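sequence? don't have it. structure:
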């Protein structure tokens, strides 16, 4: 599929397909957490390709950006009230 990601590698861009292990390394979360997020529907967008769960790099980047935006909004709201 793709080369093995290391924690210090920047997330890839575009439509490159990433395995759940590669995504776990990028977001520094255990595989079980990614599986749980997938179950809840709260994690990065993923889909099945045959028997494998894969993630598009662009979808992962969008999800990471959304998490940062939500965190910034929560911090701003707590400062106001």
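On my side now, so go ahead. Note that this is a predicted model, so its numbers are computed, not measured.

all contacts plus neighbour counts: C-alpha atoms, from now on.
Will do.

and residue 29, how many neighbours?
Residue 29 has 12 neighbours, counted by other CA atoms under 10 Å.

which SS class is it?
coil (DSSP: H, G, I helix; E, B strand; the rest coil).

for residue 69, same thing?
helix.

now the helices for this protein?
Applying DSSP state H to the chain gives helices spanning 20-27, 31-40, 57-80.

please compare the first structure with the one that follows:
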């Protein structure tokens, strides 16, 4: 019998802080700072210590920061 199962190559929707920082090309410390003071991407708290970011939320946050000039608010 031939195994026709395909390996799961789809990207995982939830990322660790390190993966999310790499996805956004920012330091992990910057992402941690956003969590503490606000203004960063939405995240999920799973249990007491586990933090995860959804890829769609990272993209939405990055898109919300688009500007054409330094004078845009």
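Ah, there it is. All figures in this text were calculated on a predicted structure; none of them were measured in a lab.

overlay them and tell me the TM-score.
Once superposed, the chains reach a TM-score of 0.71 (TM-score structural alignment, normalised by the length of the second structure), with 62 aligned residues with a CA RMSD of 2.4 Å.

quick revisit: pick the most buried one from the helices of the first structure.
Per-stretch averages of neighbours, counted by mean count of other CA atoms under 10 Å, single out helix 20-27 among the helices of the first structure, with a mean of 18.

I'd like to know which of the helices of the first structure is closest to residue 49 of the first structure.
helix 20-27 (12.0 Å; CA to CA).

read off where the closest one ends up in the second structure.
Aligned using TM-score structural alignment, helix 20-27 of the first structure spans residues 17-24 in the second structure.

need the contact partners of the matching stretch.
Here stretch 17-24 of the second structure makes contact (CA atoms under 8 Å, 6 or more residues apart in numbering) with 27, 28, 31, 32, 51, 52, 53, 55, 58, 62.

hmm, 6 Å instead?
The list of residues contacting stretch 17-24 of the second structure from outside it, by CA atoms under 6 Å, 6 or more residues apart in numbering, reads 27, 28.
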